[in-house]
Every structure is written in structure tokens, then in C-alpha cells.
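**Student:** Task: produce atomic coordinates for the following.
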Amino acid sequence: MTGNKGVAYIKPGQVEVTEIDYPTFELKDGPGVHPDNVGRKVPHAAIVKCVATNICGSDQHMVRGRTTAPAGLILGHEITGEVVEKGPDVEYVQVGDMVSVPFNISCGRCINCKEGKTGVCLNVNPDRPGSAYGYVDMGGWVGGQAEYVMVPYADWNLLVFPDRDQAMEKILDLAMLADIFPTGYHGCVSAGVTTGSTAYIAGAGPVGLAAATSAQLLGAATVIVGDLQEERLAQARSFGCETVDVSAGEPKDQIEQILGTPEVDCGVDAVGFEARGHGEHAATEHPATVLNSLMDLTRAGGALGIPGLYVTGDPGASDEAAQEGSLSIRLGLGWAKSHSFVTGQCPVMRYNRKLMMAILNDRVQIAKNVNATPIPLGESPRGYEEFDEGAARKYVLDPHGMLV
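**Tutor:** Take a look at the predicted model:
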């Protein structure tokens, strides 16, 4: 037995590193744990030493107080690490394996898992389909912004890296496999990005930059990224993207200057429910802005990939409808243009092995493109603060000092 520390959500605007229990093969009571999950035995689990664990924009929604997350919730769903212990029912994963942990928790047994829809597993969250580590309303599985974390259904969930030394050489790239790289890729696949496509990515945060990288990997002819912050747009330009400053007005006008037409083949929403307006409305939140603008600027017959997070409960929303996730969507416009929409959690396991091989064979430099920046676990409050201020970085927590 050893000690453990984790990053806890305390109240809006505050996180702190605190002593927490070392994980066991049983889900215990705690902040956010569903009562039906308390005492759940997990002999199929592995204990993972967290080598790299990232701060995500989805975490930031909770820390801003924009969800119903309870105080004391241990955060973190982007986990990469080493197996240090395995339960008696784990057959294939071995102690010492270096692994990526998909942020979706899935059982591998239900109809959705068997169809590859691991983002909506039916057996791990008593509240509703779908689960994740350290996240509000996701069943209460303890988060991985910690020194150690328990991963259930280890043989199913864990992606084992083929070589430890190679994995450590590329650890910052591989750390993106837990969430943002597959999520960005899923957004592009859902939007139909392929050879010769023109693609518009709304949002130049880490997921948006990962989506832009994915669009290039998929063969897009032109990738355009829109955002309000120049530092983030500069990061997108650093690896060959065109950019649009939406604080200057509607993106379609600037897209026309780039392409000669105001429409693209494929649109990706990497912003979600805290979207701000465009142009003169950029200082205030307009949660339907991105979805409506994507319908406007995506050509008829095109598709929208929507990996950006939308919630059913937002206590910080400006009106009662938005507090329940009801937005003023121009569905008629999307219908008239025969758009396809794909929403929801990315099913990480559908993509992570292929993207791992792209990383290991030097086909992509995702860590460079998202500006992955390691910091010690103890500096996580600073990471959250700077990320909230719009830093063009993907903060990677380093609980054991292994990333420097």
C-alpha cells in the first residue's frame, strides 16, 4: 500500500491537490458516487500509476461552476500510465504494461459496447448511458488527475503500448490518446472529412487543434480554424491551418476570403455550450452560436461533427432554457440543407489504436500541435487558472516527475 494524491474540485474557480485513498478493487462512497455503485466489486480492474494526466476543457466547465459537480470530486479523465496491480479476473493486461486509458468507461459486454458505442455503455453508470472518470453525473468513478487510479474492465478498456522505451520517448503524444486526439478525429470523421475536403473547425482550444490535426491526417485540402483568441489562432497557423478571428464578425465572410466561397464541405464544433457570440456579440455567451453558424457555413449535403460538450444542467446559463440544455437551434436551416449531425461522447476505442500507430510511426505530431506542456501535479491550480484565461496550451500533469 502506498499513498495517493489527487486534484479535487472545491468550489467554482478553485481546485486543490489533496490526500486521497489509494485505489482498491471496490468502488467506495465519495463525492459524486451514485449510491448504486457504492460497494461495487471490480476484480476485473487494474491499478494504474498515472504517468501523464491532462487538464481538459470539460474539467474546466466543472471548475467554472457550470455543472452540478459536487465539492470534493476528484477530477481527471485523460490518463496514461503504468499498470502496477491487477485484479484476479484480469487475464491479458500485465503489471508493468504502459497503457492509455480511454476516458469512456465501458464494460465491453452490453449491446452498445458490442456495437462500438463505448461512449454510451449501459452498465457502468446507474444514472444514464455513458461514463467517465472524475466527471459529474458519470457514476462517480474516481478521477485520474492523481498519482494512482483504478481502471475497471482492464482487459477491455486499456490500450497497451507495444514498447515501454518507445512509449516514454513519445509520451506527450501518446497522452493525447485518452481523449482529445480521438475526440477531434471523431469530430472530423463524423463531419465527413476526407481527401480534398474543405473543413472549418470552430474553436482553437486543445480539442479544436486536435480536430485540425485530424483533418490534415484525413487528407483535407484546406483546414480553417476559428476562435476569439489570437494566441490560439497562432497555434493553429503554426502547423499549416488557415484561421478566422470570429471576434471580427461571422466566420463565413472570412471563409469566403480564403476559399472564394462562403461554405465548406465539413463543419466541426469544438466549442460546446459555453460558446460566445461573433463580432460585436463576442463578449457575451450565446450557446447556440457555433451550431447555427456551422449550419450556415456548411454546404448543402454536408455534415456536422459535434464533439464540443453540451450539458443537460448548466446552473450558470443566462436563461432558464439554456440551464436545461435547451438552445435556440436553427434546425430548419439544417433540415433544408440536408445536414447530418453527430453528437455525444467520442467512442475512443474506435480510433485510439490506429492513432497510436500513427504516432509511433511518426505520421503525426499531436503534442506539438496542441502545445502540450507538462507541469507537476502540485501546480495543477496554476494550470487550471492559465487554461481558463485562454492559454494556447494543453497542460499535462506529471504526478511522478517522469515527463521532464
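**Student:** Every contact and neighbour count from this point should use C-alpha atoms.
**Tutor:** Will do.
**Student:** Can you tell me the SS state at residue 293?
**Tutor:** helix (DSSP: H, G, I helix; E, B strand; the rest coil).
**Student:** and it, what does it touch?
**Tutor:** Listed by Cα atoms under 8 Å, 6 or more residues apart in numbering, the contact set of residue 293 reads 250-251.
**Student:** and the gap between it and residue 122?
**Tutor:** For residue 293, the distance to residue 122 equals 34 Å [Cα to Cα, to the nearest Å].
**Student:** Repeat that for residue 6.
**Tutor:** 28 Å.
**Student:** between those two, who's got more neighbours?
**Tutor:** The residue with more neighbours, out of residue 6 and residue 122, is residue 6; 27 against 22, by other Cα atoms under 10 Å.
**Student:** Quick check: nearest residue in space to the more buried one, chain neighbours excluded?
**Tutor:** Distance criterion Cα to Cα, 6 or more residues apart in numbering; nearest residue to residue 6, sequence neighbours excluded, is residue 146 at 4.0 Å.
**Student:** try residue 49
**Tutor:** residue 148 (4.6 Å).
**Student:** what's near enough to touch the residue nearest to residue 6?
**Tutor:** With contacts defined as Cα under 8 Å, 6+ apart, residue 146 is in contact with 4-7, 50, 53, 76, 377, 399.
**Student:** how about TSV for these, with secondary structure and distance to residue 82 added?
**Tutor:** Shown next, in TSV, are the contacts of residue 146 (DSSP: H, G, I helix; E, B strand; the rest coil; distance: Cα to Cα, whole Å):
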residue	secondary structure	distance to residue 82
4	coil	15
5	strand	16
6	strand	17
7	strand	19
50	strand	7
53	strand	12
76	coil	16
377	helix	17
399	coil	12
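**Student:** Would you do the same for the sequence below? I want to compare the two.
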Amino acid sequence: MSNKAVVYQGPGKVEVQDIGYPDLVLHEGPGVPPSNAGRKCEHGVILKIITTNICGSDQHMVRGRTTAPKGLALGHEITGEVVEVGRDVEFIKKGDLVSVPFNVACGRCKLCKEQKTHICLNVNPERPGGAYGYVDMGGWVGGQSEYVMVPYADFQLLAFPDKEQAMEKIMDLTMLSDIFPTGFHGAASAGVRPGSTVYVAGAGPVGLAAAHSAQLLGASVVIVGDLNEQRLKQAESFGCETVNLTKHDSLGEQIEQILGVPEVDCAVDAVGFEASGHGPEAKEAPATVLNSIMSVTEAGGRLGIPGLYVTEDPGASDDDAKQGSLKIRIGLGWAKAHTFVTGQTPVMQYHRNLLKLILSDKAQIAKAVNATLISLDDAPKGYQDFDKGAAKKFVIDPHGSVRS
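**Tutor:** Model (predicted):
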């Protein structure tokens, strides 16, 4: 049986190719460490993909800003129907409709038992933490495809209680694999509580998800900053204040115009290492967001940092940044006694409660991020449009399940 997938072909290029139907083994292939090849996964399942999303983290690889190998099958935001169950799976059943956390996690190691599933010790021999279709994350095959293998199914998968209801809300539920928990983690780890004033750097999908999450957590004012006017309009569409950073180089002054003071209670970095400076002549400056959120967050405040930072960036403008070493004003953060929360999001800490928010119509995450359905064959164009700054979250429908 064939299995079409979105495959990285080098900087700026992806193609839809047949990568072969999966089985319950992690085979040798692009990005798979030799020490991880051949792992038997009878604790896993095969999913027929219902929806799978294009993520900004994928875009970093496609731009050539990581060490991702050619031939890597992309995609870590996965929702699917179970079509095959491994011998050791006890509770997940064939026919279940499930959300897959983008973190690959065993459920058995010390960190998984502490709910730190983003840094599982057993799924990636190279470093803590695994993910599907992502560079340096264990080589687990990505899910921007027709079918995918998911290991440790009983532990990881979130089964939807009612398939018919789930399909009615699938454009919201598809965000549970990554973007909604990631945005929520950014807001929650920044300490957003009722009445908080919040600055969110970045109006891409993660920033929009963080802004919506801050509203759900009771923020009184959410301010979103970006360079893209179209994306800022999307933030305004669900009640956020905005700052266009191409027009202003003083973020504090813009915040003061909104709040009356030049500081917020807390802030979220939803941009990461491909950050730009502020002002009309600004160029790439990877420490800009971290330094700016320290400058505008009050003393004692918290900084949630779900934006991606890497250990190797071959496309960086200087040798330090190529090794992930940035010019961060850590002295400012120290002087203001800031708390920094970094790293991948432990999706399983959040996805069950966020599911309930969606099913009860309290969360409107698809609307907030402007979820836009495309076919698998249209995925390369989706990557191009996303790279150009489209204010959309592209959701791939490989089998036409949503359209039908």
C-alpha cells in the first residue's frame, strides 16, 4: 500500500512522495540515529491521518536553518484514526479517533513519570526528547502523510470520546497535538492569571494560540507584536491589542500608549531564533525578542518561551549564532528577578483539559489561528504561502476526510 508524505528536499523545497506504508518498527532512514534504527514498537499503532498541520517549526527546517537531512518526512501535528494495533497495546482500539502529542514519550522513564514528556529519556539516544518528523529528535517518521506509526500508544494517545462530535470540531481538535498546548504552555508558564497584562511576541500561529490562551486564563489586556500587518489583523479579530514592530523601535513606548505604563505583568516569546530587530530598517537579530520581553516585563515577572531555539543554525548571520549562542542581556533579567521557562511543551500536561474547553465551546482556537484546510498535494504551496507570511494555520486533509 502506498503512503504519500511531505518530504524535505533541501533548503526551500518540499515534495510529496511515496515513503511506503508504515509498520511497527522504526526503520533505518533519514534522520534516524543508527542506535535508534530497528526499534520494535509492538506498543504502537498505525494511524490513518485525518488531519495534520504545517508548523512554524517545520518552516525553520525547510528554510535550511537547521541540520535536517534531505529525505526527512515532515510533520509532528497529527490527528488520526487507528487502523492497526500492536500486540502490546491494551486500551487504544482499532477505530479510535485520536490526537497525537508531538512529543514522543515512553511513559516509563523518570521524566515521563514526572509529566516531563517533552524530555523523555528513552525515545532518542542522542539527547532527551523526541518528536515526529523533526531534526535531532530520534528519527521518528513524520505525519504529514496518509499513514503514520505512533509508538507507546496506550500512554500517549488522547482518544476523543465521540467520533461524530469530534469530526464536527476537527478543525479545533487538530490543534491539540501541538499548537494549542504550546500556546497555552507559553501563557501558563508566563504566569498569566485573571487581570494580567500580557505581551506576546509574534503573531504567527503559536503567538495567536498563546494570545487566545492568555484570554482563557483571564488576562485583562493581551498585546501582540509582530512585523506582519496581516497577522496583526488576525490577532485583533479576537480582541487583542497590537503593535507593528516595523513602524516602531521602542516597544515600551507602544505598550505605554495602550496601558498607561511601559511594562506588562508577563510576556511570551512565540518567535524564537529567527527573530528580527525592530524598526523600519531592522535585520535579523536572534536575541531581539528575548531582550525586548525582559525590557518590558515588570520586575519579578515571568517569561514563557515556547519559541524555538536551536543548538545549530547553519543559516545564522554570525559564528556564535550558528552554535546557538546569542547576545542575551542576562544581567537585565537577573536584575529584574525574572523567571524564564523554556523548552518544548509537555503536551500531555494540557491536552485533556484543552479538549474539554473545545468540546464545551469555551475555546475557539481554529478561529483564533485562522485554520485553513488544504489537500496533501497542496502542501508544498502551503509551505510557500506560510513562508511568505500568510495569516493562516494550514491544516492538511490527506484523505479528504474533513472535506467529505
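**Student:** Could you count how many residues lie near the residue nearest to residue 49 of the first structure?
**Tutor:** For residue 148 of the first structure, the number of neighbouring residues by other Cα under 10 Å comes to 29.
**Student:** Surely it touches residue 51?
**Tutor:** No - Residue 148 of the first structure is not in contact with residue 51 according to Cα atoms under 8 Å; the separation is 9.0 Å.
**Student:** Which members of the contacts of residue 146 of the first structure are classed as buried?
**Tutor:** For these, a burial check counting by 16 or more other Cα atoms under 10 Å picks out 4-7, 50, 53, 76, 377, 399.
**Student:** could these go into JSON lines alongside distance to residue 157 of the first structure?
**Tutor:** Below are those laid out as JSON lines (distance: Cα to Cα, whole Å):
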{"residue": "4", "distance to residue 157 of the first structure": "22"}
{"residue": "5", "distance to residue 157 of the first structure": "23"}
{"residue": "6", "distance to residue 157 of the first structure": "22"}
{"residue": "7", "distance to residue 157 of the first structure": "23"}
{"residue": "50", "distance to residue 157 of the first structure": "15"}
{"residue": "53", "distance to residue 157 of the first structure": "16"}
{"residue": "76", "distance to residue 157 of the first structure": "16"}
{"residue": "377", "distance to residue 157 of the first structure": "24"}
{"residue": "399", "distance to residue 157 of the first structure": "22"}
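**Student:** Which of those residues sits closest to residue 221 of the first structure?
**Tutor:** Ranked by distance to residue 221 of the first structure (Cα to Cα), these are led by residue 53 at 33.0 Å.
**Student:** In contact with the residue lying closest to that closest one once chain neighbours are set aside, which residues?
**Tutor:** The shortest distance from residue 53 of the first structure to any non-neighbouring residue, by Cα to Cα, 6+ apart, is to residue 79 (4.6 Å). By Cα under 8 Å, 6+ apart, the contact set of residue 79 of the first structure is 50-54, 100-103, 144-145, 175, 178.
**Student:** buried residues in stretch 244-256 of the first structure?
**Tutor:** 244-247, 249-255.
**Student:** re earlier: nearest to residue 330 of the first structure among the buried ones among the contacts of residue 146 of the first structure?
**Tutor:** Looking across these and measuring by Cα to Cα, the closest to residue 330 of the first structure is residue 76, at 34.1 Å.
**Student:** if we can go back for a sec, ok, and the most crowded of the contacts of residue 79 of the first structure?
**Tutor:** residue 52 (33 neighbours).
**Student:** separation between that residue and residue 301 of the first structure?
**Tutor:** Separation of residue 52 of the first structure from residue 301 of the first structure (Cα to Cα): 41 Å.
**Student:** Ok, residue 265 of the first structure next?
**Tutor:** Distance, residue 265 of the first structure to residue 301 of the first structure, using Cα to Cα: 8 Å.
**Student:** what's the nearest residue to residue 404 of the first structure if we skip its chain neighbours?
**Tutor:** Spatially, and ignoring its direct neighbours in sequence, residue 404 of the first structure is nearest to residue 374 (7.7 Å; Cα to Cα, 6+ apart).
**Student:** again with residue 143 of the first structure
**Tutor:** Using Cα to Cα, 6+ apart and skipping the chain neighbours, the partner closest in space to residue 143 of the first structure is residue 134 (3.6 Å).
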